[in-house]
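K.L.:
Below: sequence and its predicted model.
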Amino acid sequence: MAGQQTSSLVLRCGVPEYEENRQRYFNRDDTSRYPAEIHMVYSCHDVATALQRARDLNVSVGVRSGGHLPSKPSLVDGGVLIDTTHLNHEVKYDPSSHEVSFGPAVRVYEAWKATDAVDRFFPFGHAPDVALGGFCLAGGQGLFMRGWGATITDWIVRLEIVVPDGRTLMASRQENPDLFWAARGGGQAFFGVVTRLWSRTIPKRQLFWRSFTFHIGDHFENLLTFAFERNKTTPKKFTETAVCVMHPKLFDDSADEVLSESSELILIVNVLAYADHLSEATDMLRCWDPVPDEIRSSLIEAKATSPVSWDEFFKLQRQINPEAPDQKWGIHSILNDPSVPLEKLISAIKPAMCELPTRSSFGCIYMSDTLNPDERDAVFSLPQQYYISTFTGWKDPSLVHSIQENMKRTYGKASTIACGMYIADYDQSSDSLHSPEPDLDANIVTGNIYSLKFNDQLIFIVSHPN
């Protein structure tokens, strides 16, 4: 790279572009952090220059691909923010290997459009505006995960990474395997800057869905048992199940932000199938029939298996989780311990799912069914049977304290049946709701400790204990 000219744009406080880019995050809560510089990078050389600049300033580095991590770890006060919006922002398909490559800021929607155009598919995420860099490094709860594992472990085959000393390295299971191991599932803790990713693909099929909508009333336990039990009998390959608990007025912007505690809730079970034709999809999801007698009186609507376009699917995701200049989000989640009995699990997560403090809040359970990730292959090592989360939305700043107290209380109970947390949701700041209590610190260091060596410095990673 000798003699190569940098094309990056460096933004500092005082120019309009700085403030516009500083606030470019999905979650508009707590943006009162001001990087010393924002580097809009276009190449690996630009990334290396930004890293050198951070060393010169003796400050920390944040790396942003899409800005969707709720805690905004890339927004480092006084640090250097590396923005990858323009870095390899394209999706390339290789017809000989059937692999696609893309930059870290390519969005899920863009990845779908590009792969669909060449009749291919790989399991990108569910939220259309999330960038693939953050999605993949966190592990990737991709579509139909229950049948083939996380996107980062079972689909991503190669990474291009700029490491702290400025070198650009390729990483795969054959080349720099320690880097490849550390990146996949390391999330915000990874110490390099991923500049391009490669994924294998398969021939595309058609998306189908069916759904059930219920009044919850006093039947939460029975309804959730129905969803969990039917999911177990659903073929694992090319299917997935999600449960959402919400206020019926979720989409009614004219309704009050804070609703009565007696406000009714609904529970929606949405099941997807990826098949070649309707009859195949119908057969794949047939096990969801019939609705048991004990919950039939709660049923509002049952929709039969039908084709759905990706545009329609992504539109629904945007409606549930909207982005707006004044929209703030508090996100808490757990991954359940698979050894916990179902009855105990449901009891522990009920407050997190049902005590929703605002109209725009909702509880979500994604049935990942990935129980035995291989810690020897990737940092991604926590079992992910069910991803259990609550998205708490608000606009009124005066609600912050009560919302935080609600999350602390409800997830205090949910954590009693947890084995950990999805790293994308983790807020590393010392005063966050996710910070471990002092007596939990000992548990953290009982995992396996791995080391990687760069520039004669050892970097240690502690992984989940077996």
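P.N.:
Happy to help now that I have it. Numbering: from 1, shown residues only.
K.L.:
Please make it C-alpha for all contacts and neighbour counts, starting now.
P.N.:
Noted.
K.L.:
Give the buried residues for stretch 445-464.
P.N.:
For stretch 445-464, the neighbour count (16 or more other Cα atoms under 10 Å) marks 461, 463-464 as buried.
K.L.:
outside of that stretch, which residues touch it?
P.N.:
Contact with stretch 445-464 is made by 165, 178-179, 379, 381-382, 444, 465-466, as judged by Cα atoms under 8 Å, 6 or more residues apart in numbering.
K.L.:
I'd like the buried residues of stretch 445-464 written out as CSV, with distance to T392 and secondary structure added.
P.N.:
Below are the buried residues of stretch 445-464 laid out as CSV (distance: Cα to Cα, whole Å; DSSP: H, G, I helix; E, B strand; the rest coil):
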residue, distance to T392, secondary structure
I461, 31, strand
S463, 29, coil
H464, 28, coil
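K.L.:
Now, the contacts of stretch 445-464 that are in helices?
P.N.:
Members of these lying in helices (criterion: DSSP state H): 178-179, 444.
K.L.:
if we can go back for a sec, now which of the contacts of stretch 445-464 would you call buried?
P.N.:
For the contacts of stretch 445-464, a burial check counting by 16+ other Cα under 10 Å picks out 178-179, 379, 381-382.
K.L.:
Closest one of the residues you listed to A227?
P.N.:
Of all these, A227 sits closest to L382, with 22.8 Å by Cα to Cα.
K.L.:
Could I get the contacting residues of that closest one?
P.N.:
Going by Cα under 8 Å, 6+ apart, L382 touches 372-373, 419-420, 464.
K.L.:
Then P70?
P.N.:
26-27, 329-331, 424-425, 427.
K.L.:
want to throw the residues you listed into JSON lines with secondary structure and neighbour count?
P.N.:
Putting these into JSON lines (DSSP: H, G, I helix; E, B strand; the rest coil; neighbours: other Cα atoms under 10 Å) gives the following:
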{"residue": "F26", "secondary structure": "coil", "neighbour count": "22"}
{"residue": "N27", "secondary structure": "coil", "neighbour count": "24"}
{"residue": "W329", "secondary structure": "strand", "neighbour count": "24"}
{"residue": "G330", "secondary structure": "strand", "neighbour count": "19"}
{"residue": "I331", "secondary structure": "strand", "neighbour count": "22"}
{"residue": "A424", "secondary structure": "helix", "neighbour count": "23"}
{"residue": "D425", "secondary structure": "helix", "neighbour count": "21"}
{"residue": "D427", "secondary structure": "coil", "neighbour count": "20"}
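K.L.:
another one to put next to it:
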Amino acid sequence: MPQPRYTTVPKYNSRVLVRGDVGYEVCRCNNPTADTPDRFPSEIHVVETPTDVATALKRATELGTTVGIRSSGHIMNLGNLIQDGILIDTVNLNRHINYDPVTREIAFGPSCRVEELAAKLKEVNRFFPHGHAPTVGSGGFLLAGGQGWFVRGWGATNQQWILKMEIVVPDGRTVIASRTENQDLFWAARGSGLGFFGVVTRFWGRTIPASKMWERILKFEVNSDNYETLMTWSIERGRDTPKYGTDLNLTIDYPQKYDPAYTTDDVPPGAKLHLTLNLLCYTDTLREARTLLSAYDNMPENVREWLIQFHPVQSRTFEEVFNRKRGFLGNSGKERWQINSIMNDPAVPLPRLLQAIKPAHLELPTRTTSVFMCHCDIVPDEEDAVLSLPQDLYISTVTGWTDPKLEPAIYQNMRDHYRRAFPVAVGQYITELDVNNDDANTKVFSDTALAKFLKIRAKWDPKELFPNYKKFVQAHDKINRLQNKPSL
């Protein structure tokens, strides 16, 4: 059966879909990647209320099976698809956004998309650091931590911006979790991603007055000879840039990625990689924006000689960025994606880091594969949330292809590159932990945060309705064995 085109507003003929039903396979495959694994839940519950969620959890208990949750499907390894389990699709769960002008808080459901939040915030002239990709759902984004807009100074979205959550816990109760109520649940939810042991049905977040967004763009030709020079300059200039109100992003890809004249997965003969810096800031005036992004003004000759395009600081809207992002994952329904990532160990010198990640950045196996890196500068507070690894740089490669015949070999290239980068990594972003293969999986929490998380999980989910946490444990144990292995 051909892959249906991904939609954020699907229509199904029933709230409970079973295999063989009209709509079951469309729902199961409604993900941005056409690479849907052959795992088939016994039932898919398209929930709309906390009561519906409780019914789905009860049904899983009756069947003696486990549960996976989907808010938008952007976690490409699709750990929410559990063979013979229950998939809870939250696409219609509290799919509305409310703004309280008295408290200046925004409340929304887990499948409210980034672009929907942005539209509401624009309407009320407020700011909340939602994600960068327009079709990402709030549930997956926030439970993973939330590398939101201007994260460098304002912190991960679930660190500084989320005030409370409404959660249906495994026994079917609906509870509120915050810093003053069910504190352990609130602690465990913020950063545990698909390993969380409950279903968040609503978030409440604080907002601040809206300002203006600005962007500066620099594009270079990058190759094996100049990689270290360009990357060193780019990263060091980022570290010289004020953290508060800036959003610094780097991509490496083939310009033919977006060219409709190219239709195969092959890298065109003679194609040259481009390194692009998308440098954004959030402030009231052009003068302030130029100051915030001025670290990139002084470009040495050995960097300037590779410059292809230069766009000075100019006004930008969230809608414009979203339109650019829409093409990143394609829209034909045929694109297949794998994401591998690490977060660097801040103590590792930059030359050593670049040496380790260079193959993952330059040896791209297909025309549509891209590198993405951003400055996060997230400092964790393990007392406050399970989000516990420092996030200096988020470093990833998104492998893309359309031809299923490339599988399974296509997966292994980047797995190997990122596995070899373990020595320079503190861990990885939790959304990229692969439930299908452990080769490139590394830590997603500190050891102490994981130990605390497991105790809280055992309290709230003693029957283990939510099994994905086991992959965290497996990866942690593997890395600890590697780190403790005596040198020969």
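P.N.:
Arrived safely. Everything quoted here is computed from the prediction, not taken from an experiment.
K.L.:
Drop the TM-score for these two in here.
P.N.:
Remark: TM-score between the superposed chains equals 0.93 [TM-score structural alignment, normalised by the length of structure 1]; 453 aligned residues with a Cα RMSD of 2.3 Å.
K.L.:
hmm, back to that, would you list the contacts of P70 of structure 1 in CSV and tack on distance to H219 of structure 1?
P.N.:
Shown next, in CSV, are those (distance: Cα to Cα, whole Å):
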residue, distance to H219 of structure 1
F26, 34
N27, 33
W329, 28
G330, 27
I331, 25
A424, 32
D425, 29
D427, 33
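K.L.:
Looking at these, which two lie furthest apart in space?
P.N.:
Based on Cα to Cα, the longest span within those runs between F26 and D427 and measures 15.0 Å.
K.L.:
residues near L433 of structure 1, how many?
P.N.:
19 (other Cα atoms under 10 Å).
K.L.:
Quick check: it is in a helix.
P.N.:
No: going by DSSP: H, G, I helix; E, B strand; the rest coil, the assignment for L433 of structure 1 is coil, not a helix.
K.L.:
Turn the buried ones among the contacts of stretch 445-464 of structure 1 into JSON lines, columns for distance to D116 of structure 1.
P.N.:
Below are these laid out as JSON lines (distance: Cα to Cα, whole Å):
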{"residue": "D178", "distance to D116 of structure 1": "33"}
{"residue": "L179", "distance to D116 of structure 1": "31"}
{"residue": "V379", "distance to D116 of structure 1": "30"}
{"residue": "S381", "distance to D116 of structure 1": "31"}
{"residue": "L382", "distance to D116 of structure 1": "31"}
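K.L.:
Any chance of CSV for the buried residues of stretch 445-464 of structure 1, columns distance to L250 of structure 1?
P.N.:
Formatted as CSV, the buried residues of stretch 445-464 of structure 1 follow (distance: Cα to Cα, whole Å):
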residue, distance to L250 of structure 1
I461, 41
S463, 38
H464, 37
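K.L.:
Nearest to E240 of structure 1 among these?
P.N.:
For the buried residues of stretch 445-464 of structure 1, the residue nearest E240 of structure 1 by Cα to Cα is H464; the value is 25.8 Å.
K.L.:
hang on, E320 of structure 2 in a helix?
P.N.:
Yes: assignment of E320 of structure 2 by three-state DSSP places it within a helix.
K.L.:
Map it across to structure 1 for me.
P.N.:
When structure 1 is aligned by TM-score structural alignment, E320 of structure 2 is paired with E312.
K.L.:
For the residue nearest to the spatial centre of structure 2, list the residues it contacts.
P.N.:
In structure 2, the centroid-proximal residue (Cα atoms, centre = their mean) is T431; its distance is 5.6 Å. Counting by Cα under 8 Å, 6+ apart, T431 of structure 2 touches 75, 144, 193-194.
K.L.:
please redo it, this time with the cut-off set to 6 Å
P.N.:
Contact analysis of T431 of structure 2 by Cα atoms under 6 Å, 6 or more residues apart in numbering lists I75.
K.L.:
For T168 of structure 1, see how far away I82 of structure 1 is.
P.N.:
For I82 of structure 1, the distance to T168 of structure 1 equals 16 Å [Cα to Cα, to the nearest Å].
K.L.:
which of the two has more neighbours?
P.N.:
Under the criterion of other Cα under 10 Å, the comparison of I82 of structure 1 against T168 puts I82 first, with 26 against 20.
K.L.:
contacting residues around the more buried one?
P.N.:
The contact partners of I82 of structure 1, taken as Cα under 6 Å, 6+ apart, are 39, 63.
K.L.:
Now which residue in structure 2 aligns to it?
P.N.:
Checking TM-score structural alignment: I82 of structure 1 goes with I88.
K.L.:
now stretch 421-430 of structure 1: how far from the chain's centre is it?
P.N.:
Taking Cα atoms, centre = their mean, to the nearest Å, the mean C-alpha location of stretch 421-430 of structure 1 is offset from the chain mean by 11 Å.
K.L.:
ugh, wrong one, I meant stretch 251-265 of structure 2
P.N.:
Here stretch 251-265 of structure 2 shows a centroid-to-chain-centroid distance of 23 Å under the convention Cα atoms, centre = their mean.
K.L.:
ok, now stretch 251-268 of structure 1?
P.N.:
25 Å.
K.L.:
swap in stretch 79-97 of structure 1?
P.N.:
Distance of stretch 79-97 of structure 1 from the chain centroid (Cα atoms, centre = their mean) equals 19 Å.
K.L.:
first vs last residue of that stretch, how far apart are they?
P.N.:
Using Cα to Cα, the end-to-end distance of stretch 79-97 of structure 1 comes to 40 Å.
K.L.:
cool, stretch 56-71 of structure 2 as well?
P.N.:
Using Cα to Cα, the end-to-end distance of stretch 56-71 of structure 2 comes to 15 Å.
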